[in-house]
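A.B. asks: Kindly return the folded structure for what I paste below:
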Amino acid sequence: MSTVIDQAVQARLIASAPKDRAVPAQLRYVPSDPFAVHIAFPPMASLDGADVAWAFARELLACGLISPAGGGDVHVWPCGPDRTVLEFHAPEGIAMVQIDTAELRRFLARSYALVPAGMETAHLDMDTDLTALLDSSP
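C.D. replies: Just a heads-up that it's a prediction; the model follows:
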């Protein structure tokens, strides 16, 4: 049986107009995808009214709690002692949210309790993943 960590958090969507607003978000960690963390936002948080989900490196989130991190579609950095900014880049534009740093630390601690840092590869099922990849090829 695989344990999945789901944690609801309150995010503050940073906007230039009309104003910042609070939106619920859901953090998720799945040991079968041990290098990644997932965050999902409800339709009310998007411009087109659709659910929005992102996956990015667990290590990126951990590093971003301490100092600015990221170089691709996701950037993370501390914003004072109590908040952390997550910035998401998409073809439609950039979205930035602030989340309580203590909530993110709690989420990461729970993920490391399931899969310690450096032990991620022990949780990968390479045979199943390879079979799925080969079965999906034309």
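
A.B. asks: From here on, just use CA atoms for contacts and neighbour counts.
C.D. replies: Will do.

A.B. asks: Can you list the buried residues in stretch 89-99?
C.D. replies: Buried residues in stretch 89-99, counted by 16 or more other Cα atoms under 10 Å: 95-99.

A.B. asks: Would you pull up how far that stretch lies from the middle of the chain?
C.D. replies: Stretch 89-99 sits 12 Å away from the centroid of its parent chain (Cα atoms, centre = their mean, to the nearest Å).

A.B. asks: One more, so I can put them side by side:
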Amino acid sequence: MPQPTSAGLPPAQTLTQTMTTELLTGLRPVRIDTTLTYRSRDPFTVGIAFHLLGKGVILWRVDRDMITAGAHAPTGRGDLHLRPTAGDKVLLRLGPPGDTATVLADRDHLTEMVRQTYVLVPPGSEGAHIDWQPFLDHLDG
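C.D. replies: You can find the predicted model right below:
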């Protein structure tokens, strides 16, 4: 069971879910083992780790509200864009123009993970879960 921190923060908690995504290439889609991770101490983001054979892990940190929005309508800017597609999928476009990876993910897996994050850390309560002390210590350093 998680223990309270000395700073009086709620206990740190982590959610993890695995799924398979598809990297869209010019030839054929490539299946990728993918891990979604949410940490209550980083309450605004979901980590999406793509486990690439022979190339290690590529990690993207995605705003949980952006995942929810992108499951229903196109959203994003810069190096990250999401949009729903036919067949209950979400298309993630990752990276700058000219060096982009396009990944298809199951919408239900993504939205269920985000739903669980909202149960763990309800919207509007995120600030109470952030440990600001390391940042403040760095400023004093």
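
A.B. asks: from the buried residues of stretch 89-99 of structure 1, which is closest to residue 122 of structure 1?
C.D. replies: residue 99 (30.4 Å; Cα to Cα).

A.B. asks: Alignment lookup: the closest one to structure 2.
C.D. replies: Counting by TM-score structural alignment, residue 99 of structure 1 corresponds to residue 105 in structure 2.

A.B. asks: Please look at its match and residue 89 and confirm they touch.
C.D. replies: Yes: contact criterion Cα atoms under 8 Å: residue 105 of structure 2 and residue 89 qualify, at 5.5 Å.

A.B. asks: Give the equivalent position in structure 2 for residue 80 of structure 1.
C.D. replies: Aligned partner of residue 80 of structure 1 by TM-score structural alignment: residue 86.

A.B. asks: Could you tell me how many residues sit around its match?
C.D. replies: Residue 86 of structure 2 has 7 neighbours, counted by other Cα atoms under 10 Å.

A.B. asks: Same check on residue 84 of structure 1?
C.D. replies: 26.

A.B. asks: secondary structure element for it?
C.D. replies: strand 83-90 (DSSP states H and E).

A.B. asks: between the following helix or strand past that strand and strand 83-90, how many degrees?
C.D. replies: Next in sequence after strand 83-90 of structure 1, counting helices and strands by DSSP H and E, comes strand 93-100. Taking axes from the mean of the first three to the mean of the last three Cα atoms, to 10 degrees, one finds strand 93-100 of structure 1 and strand 83-90 inclined to each other by 160 degrees.

A.B. asks: check the fit of strand 93-100 of structure 1 onto structure 2 and give the mean distance.
C.D. replies: Mean deviation of strand 93-100 of structure 1 relative to structure 2 after superposition (mean Cα distance after the TM-score superposition for structure 1): 0.8 Å.

A.B. asks: contact partners of that strand?
C.D. replies: Identification of contacts with strand 93-100 of structure 1 by Cα atoms under 8 Å, 6 or more residues apart in numbering yields 9-15, 82-89.

A.B. asks: hmm, 7 Å instead?
C.D. replies: Applying Cα atoms under 7 Å, 6 or more residues apart in numbering, the contact partners of strand 93-100 of structure 1 are 10-14, 82-89.
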